[in-house]
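Asks: A predicted structure for the sequence below; I have some questions about it.
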Amino acid sequence: MVTTAMGFSAMLSDIVCANRTDPIRAQIFSTTLMMSGIATFLQSVFGIRLPMFQGPSSSFIPPLVALSRLDAWKCPETDISNTGYNISSTTAINMTFMHEAHTLEAKHNKLMLFSGSLAVAALLEIILGFTGFTGFLVKFVSPITIAATITSIGFSIINLAIKYSEKHWGISLMTASLGLIAILYLGNMSIPLPPFRKGAKRIYIFRNYPVLFAVGVGWAVAHILTVYNVFTSDRTHSHYTARTDAKIEILHLTPWFYLPYPGQYGLPTFNMAIFLGFLVATLTSMIESIGDYFAAAQLCNIPRPPHHAVSRGILIEGLAGMLSGLMGACHATTSYSGHVALIGVTKVASRIVLITAAVILFILSVLGKVAAFMATIPDPIIGGIFIVTVVIMTSVGLSTLHGVTLNSRNTLILGVALGLGILSPTWIEDNPNSIKTGNFELDQIIKIILGTDMFIAGIIAAILDNTIPGTKKERGMVGADYEEEADNQLESIDQSYKDVYEFPMLQNFLKKHHKLCKMCPFLPTPKVICDRRLSEAIERRLSEPNEKGL
């Protein structure tokens, strides 16, 4: 998660045209860490109550990339060596904007637009979780739609990977190769921990932390090459960004302690085009999270989440997304599929572990120098992170097809969705002036929608999959995730398993006001509460000493 946060904060800093040594890079990273810690804590204690790690959602990368293609958001090219890089294609830029883009006020204005638009977009997730409407929505989202959406997210990161990696392909490919080798070949290799003796505890570092391992080695190699001046000292040369001291000024400009707070960049503002892009990202993130809930429950060997628990998890993610917007994180948080996979690998599925991790993230977020150090990561290493991210997101997307019949119907739907998802943003980037409705705001909205490959692929896949005749079995919609009697499954299991999705600290309140649960779909159903009261009464009766001595 930390490596993902490093790449995400670097990308966001470049989109707002932050200077290479601008302390705002450390501030964005600190905010990302804090929101990941807060979201993880809330989800573990009050949300789905499964060991689900929360972090920055990759679903927000496509709309941000689409936004960067707009002329008003392009960074000045005259100082490209100092801003990092221009995400979009080269175009002529008004000289006044080029001067203003570097001002602190201009960067804060962009972040305020992100913040307000994200906070409003998160309202939809809150409403869906509060009303329990997520169960109805999932009925129309098949694995084919999920595969097209998540795979297109991976495709959308390709340009980012190239833009960062071309600063120094050697360092980028080395970092990416180390990460992929650790994932594919070194997963079963463990390293003993001190003291080195027979029976010592061993850690599977390559299986559990492949990207972190790759970043650490890549950063170390880059530092050695920097010390021996292998990399050029010319600030205008692209290879200069591979030096580990290229952003060292951030460490000097950042205070030891920094506490992110709501409105730290100013009062959040709203932009309809950004809002729609974030709205699509929020819906995609929500669908991905629901899939992670069921996968985590299966790996934990417990009953799948009932409807009220799923709704509560989505509600918490929505609240965390709104708080992220107000804090200026400019992205929502979501459950990490990679961490769900780690549950099956490490056999560790404890809420205490996740709560501890959340506290650690919160502490790290207020240590300004730590965030500043992380923000000095060389750009080519970030490129390596994005290369691995492309591979992981694509593989995760395609893995959702394991229960789908790959016949001509389904493969054609997937091919059309992915093909148009790639074609539309490419056309928008090559023809930025083709959309002319006479209304500037409407032009921006259309460009962002058509430039977000995730949205194009997802919506086309959903329409085709729900209109072309096909059985539920061949669509992959037969299984636990698509059954409707989730709450009834809890009736025939042990009482200890029922507690997983409930609130032990609130049971007395819910027992007295169980009618309230009828109006709140994110709370346990009255039947579940009544069954619990009956079970507890029977347990008390059995534990009482028999007065007659029988």
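Replies: Nice, thanks for sending it over.
Asks: from here on, contacts and neighbour counts on C-alpha atoms
Replies: Fine.
Asks: from what I can see residue 248 touches residue 376, true?
Replies: Yes: contact criterion CA atoms under 8 Å: residue 248 and residue 376 qualify, at 6.3 Å.
Asks: ok, the two, which is more surrounded?
Replies: More neighbours surround residue 376 than the other of residue 248 and residue 376, with 24 against 17 (other CA atoms under 10 Å).
Asks: Tell me, how many residues neighbour the residue nearest to that one when sequence neighbours are not counted?
Replies: Among residues not flanking residue 376 along the chain, residue 247 sits closest, at 5.1 Å (CA to CA, 6 or more residues apart in numbering). For residue 247, the count of nearby residues is 22 (other CA under 10 Å).
Asks: before we move on, what about residue 430?
Replies: Each residue near residue 430 was counted by other CA under 10 Å, and the total is 11.
Asks: alright, now check it against this:
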Amino acid sequence: MNNTQKEVGIRDIPKADKWLILSLQHLFAMFGATVLVPFLVELSPAVALVSSGLGTLAYLLITRGRVPAYLGSSFAFIAPIIAASTLDGPEGAMVGCFVAGLVYGVVALFIKTSGINWLMNILPPIVVGPVIMVIGLGLAGVAVDMAMYIPGSDPKIYSPTLFTIALVTLGITILASMFFKGFFGLIPILIGIVGGYTFAYFRGVIDLTPVKEAAWFQAPDFIVPFVTYTPSFSWQIIFILVPVAVVTIAEHIGDQLVLSRVVGKNFIKNPGLHRSLLGDGVATMIASFLGGPPNTTYGENIGVIALTRVYSVFVIGGAAVMAITFGFVGKVSAFISTIPTAVMGGVSILLFGIIASSGLRMLIDNKIDLGNKRNLLISSVILVIGIGGAFIKVSDDILVPGMALATIIGILLNLVLPGREKVDLNSLFVEEASEKESSAA
């Protein structure tokens, strides 16, 4: 990052030409991942773009225009949405996602009245780290299947052509991540998808007819309650989706800490974690109301902010408006639908691995000692239950799946096993302040 570059403040409005370019950067940074999630769970990418933009605008309003964060599709909900959709269709999954968004609101209310330390004490790194690893490793089979097999084949039919496309896509994504600098270094996912798509085109596996036939303006395939379907409540769906909110709330706190460090303001204190959590929850409810995957704050866009030193919420808002606009461009939606499954599979191999590795990094960054029996027991149980696919069948209608069960057991073990250390969130900002003072000196 160029430290001599002038900062653009949170409330600053850039000139029109610069505003457009800066907003496009954020759109590109979030595009690949935001489109990938609905692709994997068989929802509309166009709806995901619209709900991402609307959710981000709602977030900016709820945080009073003080937190420059962009919200896109959440990877944590991929496996639960797939499981819920299998049981009750995408409509049932959307009901569960809506309730998960409500959980954010409940937690935000508790934080408003009683502070944040209680939340960090039931969700310390020793619980959240392994659960994040479960999210990534639990999806490993999905990525490999997408990369190797012909879509929809039953039994599965191996395709060397598709696997080659997936490996080329993976290779391009890795090279972009390692060697590209500046803005291009922030969008390796998008670069990988473009490169893999180009290779697939020359291998003759892409049909562009849908793009030619699509209209320029076309409303996305929204799934709206009481309009396209009548919502029904299912405890089984709730048990599948709602526990994931525990993990995404912890991720949200981490993103707020990183963003606070980048911008140089304590967003946990002002406008407050309760506001940012509420904004995240409302964004998830908006997405589920329209038929899109739940939203979450995006680390990719935090990276753009750190690189450019442009903190303006108006730039973030501009990217949100662009995402909404793109969602209504029929040819864009049709083009996304032509992306081969193998291309997405190649990207997913890296992405899901990164998710798992980020859980491991959380343990390392927080200096979690796995030589400590308590930590070893908690992490081991979470990993095996979550990845192994254990579940509890309460009744014919209620099933607690592996990820949810692993999270619940991890929280319980952390609370009951002796030797638990309390987490002081304020110390994080003291350390950050000390680092800044040292660098200034």
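Replies: Received the coordinates, thanks. Because the structure is a prediction, the values reported are computed rather than measured.
Asks: Give me the TM-score for these two chains.
Replies: A TM-score of 0.78 describes the superposed chains when it is computed by TM-score structural alignment, normalised by the length of the second structure; 381 aligned residues with a CA RMSD of 2.8 Å.
Asks: that older thread, doesn't the residue nearest to residue 376 of the first structure lie inside a strand?
Replies: No: read with DSSP: H, G, I helix; E, B strand; the rest coil, residue 247 of the first structure is coil and lies in no strand.
Asks: residues contacting the alignment partner in the second structure of residue 381 of the first structure?
Replies: With TM-score structural alignment as the criterion, residue 381 of the first structure lines up with residue 343 in the second structure. By CA atoms under 8 Å, 6 or more residues apart in numbering, the contact list for residue 343 of the second structure reads 147, 165-166, 169, 193, 196-197, 200.
Asks: Looking at the first structure now, which of those residues still hold up?
Replies: Among these, the ones still in contact in the first structure (both residues aligned by TM-score structural alignment, their matches' CA atoms under 8 Å) are 147, 165-166, 169, 193, 196-197.
Asks: Just the buried ones from those residues, in ChimeraX syntax?
Replies: Filtering those down to the buried ones (16 or more other CA atoms under 10 Å) takes a single ChimeraX command:
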select :147,165,166,169,193,196,197
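Asks: so what's the counterpart of residue 179 of the first structure in the second structure closest to, chain neighbours aside?
Replies: If you follow residue 179 of the first structure across to the second structure using TM-score structural alignment, you land on residue 173. Of all residues not flanking residue 173 of the second structure in the chain, residue 192 sits nearest, at 4.2 Å (CA to CA, 6+ apart).
Asks: counterpart of the one you found in the first structure?
Replies: In the first structure, residue 192 of the second structure lines up with residue 214, judged by TM-score structural alignment.
Asks: can you check residue 415 of the second structure too?
Replies: Counting by TM-score structural alignment, residue 415 of the second structure corresponds to residue 466 in the first structure.
Asks: could you say which helix or strand contains its match?
Replies: Residue 466 of the first structure is located in helix 453-467, with elements delineated by DSSP states H and E.
Asks: end-to-end on stretch 423-443 of the first structure?
Replies: In stretch 423-443 of the first structure, first residue to last residue: 19 Å (CA to CA, to the nearest Å).
Asks: ok so, going back, my hunch is that the match of residue 192 of the second structure is in a helix, does that hold up?
Replies: Yes: with three-state DSSP as the criterion, residue 214 of the first structure is located in a helix.
Asks: ok, it to residue 429 of the first structure distance?
Replies: According to CA to CA, residue 214 of the first structure stands 33 Å off from residue 429 of the first structure.
Asks: Run through the neighbouring helices and strands of the helix of greatest length in the second structure.
Replies: When the second structure is parsed with DSSP state H, its longest helix is helix 78-114. Counting contacts by 3 or more CA pairs under 8 Å, 6 or more residues apart in numbering; DSSP states H and E, helix 78-114 of the second structure packs against helix 16-41, helix 235-241, helix 244-263, helix 273-290.
Asks: wait, doesn't residue 283 of the first structure sit right on residue 122?
Replies: No: counting by CA under 8 Å, residue 283 of the first structure does not reach residue 122; the two are 9.3 Å apart.
Asks: Quick check on these two: which one has the bigger neighbour count.
Replies: Between residue 283 of the first structure and residue 122, residue 122 has the larger neighbour count (other CA under 10 Å), namely 27 against 17.
Asks: What lines up with the more buried one in the second structure?
Replies: So residue 122 of the first structure corresponds to residue 101, using TM-score structural alignment.
Asks: That match: what's it in contact with?
Replies: Residues near residue 101 of the second structure by CA under 8 Å, 6+ apart: 245, 280-285, 294.
Asks: switch the cut-off to 7 Å
Replies: Taking CA atoms under 7 Å, 6 or more residues apart in numbering, we find residue 101 of the second structure in contact with 281-282, 284-285.
Asks: Need the counterpart of residue 285 of the second structure in the first structure.
Replies: By TM-score structural alignment, residue 285 of the second structure lines up with residue 322 in the first structure.
Asks: okay, now that match: neighbour count?
Replies: With other CA under 10 Å as criterion, residue 322 of the first structure counts 28.
Asks: just to revisit the earlier point, settle this for me: the residue nearest to residue 376 of the first structure is touching residue 379, isn't it.
Replies: No: using CA atoms under 7 Å, residue 247 of the first structure is not in contact with residue 379, being 9.9 Å away.
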